[in-house]
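1. quick one, structure for this:
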Amino acid sequence: MAIRRPFLQLQKLATRRSSANSLPYTEVTVVIMRTLLLGSRTRVVRAWCQQAPCTTLRTRPISYTSTPSPQDLAKQSAFSARTGFQFSDNKLLNEALTHKSFPSGPNSAFSRLQYLGGKVLGLYVTEHVYMRFPELPAESVNSVVNAYIGDKALASLGKHFGIPTVMRWKGTNEETSQISANGEALVAGKVLQALIGALYQDKGAKIARQFVHAHFLSRSVDIESHLKLLNPKRLLVQITKAKGQVRPVSRLVKESGRQSSSPVFIVGIYSGVEKIGEGHGSSMEMAETRAVRDALQKHYLQEVRDIKLPSDLDEGSITFFDKDATNA
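-> Have a look, this model is predicted:
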């Protein structure tokens, strides 16, 4: 009875130690059995325990290797053909799809690709938002960029591309059912960043930029919700002063039902003769506040449709020679 309880936990202990030490399951089991039986009173059992560890019982290790299996290669090939992530070397695709949590040892290649992809993604999205909304405050630009490429957006696009079905990570084993869907989605987003990094490395900046514009910047984001306006009246005075405009003045434009239980007032904000904002409300104060916010939104959310991005510039087309000199 003294040795029975350890044997009941033998399989669980062997599995844990085998995974931690990257040893075959059967070999670790034998080692633990020798340790447990070493105190046996039977001379034959003690002699067996004192022998060198058995090497003829080696079986297929449960640890994973970085080399993809034929099934993995088939999945990756189908994924590449379906999504367009086609590289000159299939090894690069496997590195991007193998998350750093996959139990095959350190995978610095994935971490480097993810880092590169994150920076590439941030660059192209940031320059687009920055140039399209030239008056948008920096904190609002950062908030909008995060809406385009944050964890939620990455997880959504990762699922759209079917990355969870092809990526290799710590969930790629018999314990997959124990891993939350949120964790899988988060990892899929990281893998998408690595794929973008691989695309930039293998195909160049132009192709990577086209991918970002087609799949990230094509999504609809409510810019207005990312504009935080604290002390709007004071802010409007500062903006008109900086632009050399006349100090804003509130004027009642229209009203109805002043003496009723549900009156409506419409107030306009004017800078000189120009109406820069308008708002309505059940009181004149409410209507004025909304008019001020409307004026600020019109200022900050000015959108430039036909923008020239810095990444659009072709280095080969730039010259500092005068046109007349080149024609001479």
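
2. hey, let's count contacts and neighbours off CA atoms from now on
-> Fine.

3. downstream neighbour of the helix or strand harbouring Gly279 in the secondary structure list?
-> Taking DSSP states H and E as the criterion, the element that holds Gly279 is strand 274-281. Helices and strands here follow DSSP H and E; after strand 274-281, the next one along the chain is helix 284-300.

4. what angle do that following helix and strand 274-281 make?
-> Comparing the axes of helix 284-300 and strand 274-281 via axes from the mean of the first three to the mean of the last three Cα atoms, to 10 degrees yields an angle of 130 degrees.

5. so which elements touch helix 284-300?
-> helix 232-242, strand 264-271, strand 274-281 (3 or more Cα pairs under 8 Å, 6 or more residues apart in numbering; DSSP states H and E).

6. kindly recompute the last result at 10 Å.
-> helix 232-242, strand 249-256, strand 264-271, strand 274-281 (3 or more Cα pairs under 10 Å, 6 or more residues apart in numbering; DSSP states H and E).

7. in it, what counts as buried?
-> For helix 284-300, a neighbour-count test (16 or more other Cα atoms under 10 Å) marks 284, 287-297, 299-300 as buried.

8. go on, stretch 258-277?
-> Val264, Phe265, Ile266, Val267, Gly268, Ile269, Tyr270, Lys275, Ile276, Gly277.

9. this one as well, want them side by side:
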Amino acid sequence: MSTSRHVQKRFASTAAKLVSVPISQLPKFPPKGALRHPPPGTPSTSKWGDWDPQTWAALQPSPQSTFTALAHRIGLAQVLSNKEIEQACTHPSYLPFYSKHNPDEQSLNANGNLATLGNSLLGLFASEFLHTSYPHLPTRVLKAAVSAYVGPQTCASVAKEIGAAPLLRWHRTPPNPMRPPILHATALSSIPRALTALVYQQRSLPTARSFAHTFFLSRDVDIRTMLKFTDPRLNLIETVAKYGREKPVTRLLKETGRHSISPVFVVGAYSGVDKLGEGFGSSLKMAEYRACEDALHRLYLSRTPPHEVHLPTSTFLGFTPDALFSSSSSPSSSPSSSASEPLEAEFIPGSLGESEVLLGSAGRSGIRSAERPRMDAGSGDSAVVGR
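-> Sure, this is the predicted structure:
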């Protein structure tokens, strides 16, 4: 009697860790297979050894109330149904596992196509937002910033924040020469992408953009740490020359403790009378390095004021941004739902920035480059930096 009670408690704790299905929602718990005791000498391959508590727990569907709660948490209760939410939470890796144990039942709908569409939409929204907000951002940094805003790790974090992680149905798949392994974070990142695609299908492109800005692009990402310069001094010289400005010079602005154990130097980078950047350090070279780096950061991280940001996708007039999360939002109530004459807004493009960082180094290619340009020292009583 005590052994049976111990097995039942152990099975209940194992099932509770795997899925978020309360025991009260199960019609018969525990199942008959959990209480079977194989006769002595029965091989494990017989019907007595086929039942596995982890497999049984993974095959249990989530209650419909959990999908309704998720839709209300993200403000899409009037937009998406429980069936669509369930499809968004089902990864394609779960279908072979489900068909193997339920061959007689109808196959489930997975979020494979929806995740692909949502990934493209999120990339579009993030790219236009970053390119319009930071017109001078280098191309490589722009790609890194897009990944930081809507990449797989961010999508997995959004899925956890909205409470969709317990509803995920997936199956771990080992890697093969054709595809990488399917891990939990990979499957979890497909949920926000599928939700974005569903909003786009059920509403319009502006409402999908509003969804992306609410859950993804409203995050605080430090783009400054993504700007890495091997030689900021050389980058600054070529960048200033590209804009047709006067060749930059460095000037020592302040110093203290030159002959002590902890000196501090403050250096400024100038182009004519304009101060481009400022840096400090325990040596002149370090201060010059930081001054040139600060000048480049001021250029490439110059941001367009939010009220002047005009996104290309804003030309498609559909739903207002607040209509997505209101109960009255429906396709028939939108003034732009007329298919005979779609409305378009006038697009005012912003100025294109110099988004490429030019380098004068040949690297390891074996080709000799031109003589390395040197930054001139300031005139007057200012000290020469780097000598």
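
10. using TSV, lay out the helices and strands packed on helix 284-300 of structure 1 together with distance to Asp312 of structure 1.
-> Below are those laid out as TSV (distance: least, Cα to Cα, whole Å):
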stretch	distance to Asp312 of structure 1
helix 232-242	31
strand 249-256	43
strand 264-271	38
strand 274-281	34
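
11. quick one: closest of these to Ala47 of structure 1.
-> With Cα to Cα as the criterion, Ala47 of structure 1 lies closest to helix 232-242 of those, at 86.8 Å.

12. pull the residues that contact the strand holding Gly279 of structure 1.
-> Residues from elsewhere that reach strand 274-281 of structure 1 (Cα atoms under 10 Å, 6 or more residues apart in numbering): 245-246, 248-255, 262-271, 286-299.

13. can you check stretch 11-20 of structure 1 too?
-> Residues contacting stretch 11-20 of structure 1 (Cα under 10 Å, 6+ apart): 6-7, 22-33, 61-64, 103.

14. tell me how far it is from the chain's mean position?
-> Taking the mean of its C-alpha atoms, stretch 11-20 of structure 1 sits 34 Å from the chain's own mean (Cα atoms, centre = their mean, to the nearest Å).

15. now do stretch 89-102 of structure 2
-> Centroid separation for stretch 89-102 of structure 2 versus its chain: 26 Å, with Cα atoms, centre = their mean.

16. list the buried residues of the host helix or strand of His213 of structure 1.
-> Using DSSP H and E, His213 of structure 1 maps to helix 205-215. Buried residues in helix 205-215 of structure 1, counted by 16+ other Cα under 10 Å: Ala208, Arg209, Phe211, Val212.

17. that one vs structure 2, average offset?
-> Mean deviation of helix 205-215 of structure 1 relative to structure 2 after superposition (mean Cα distance after the TM-score superposition for structure 1): 0.9 Å.

18. repeat that for stretch 116-132 of structure 1.
-> Average distance, stretch 116-132 of structure 1 versus aligned residues of structure 2 after superposition (mean Cα distance after the TM-score superposition for structure 1): 0.7 Å.

19. what does that stretch correspond to over in structure 2?
-> Aligning stretch 116-132 of structure 1 against structure 2 (TM-score structural alignment) gives residues 117-133.

20. in the matching stretch, what's buried?
-> Those would be 117-119, 121-123, 125-133, for stretch 117-133 of structure 2 by 16+ other Cα under 10 Å.

21. which of the residues you listed fall in helices?
-> Members of those lying in helices (criterion: DSSP state H): 117-119, 121-123, 125-133.

22. quick check: Ala156 of structure 2 touching Pro192?
-> Yes - using Cα atoms under 10 Å, Ala156 of structure 2 is in contact with Pro192, at 7.9 Å.

23. more neighbours, these two?
-> Pro192 (31 against 23; other Cα atoms under 10 Å).

24. the helix or strand containing that one against structure 1, how far on average?
-> For Pro192 of structure 2, the host element (DSSP H and E) is helix 190-202. Compared with structure 1 after fitting, helix 190-202 of structure 2 deviates on average by 1.1 Å (mean Cα distance after the TM-score superposition for structure 1).
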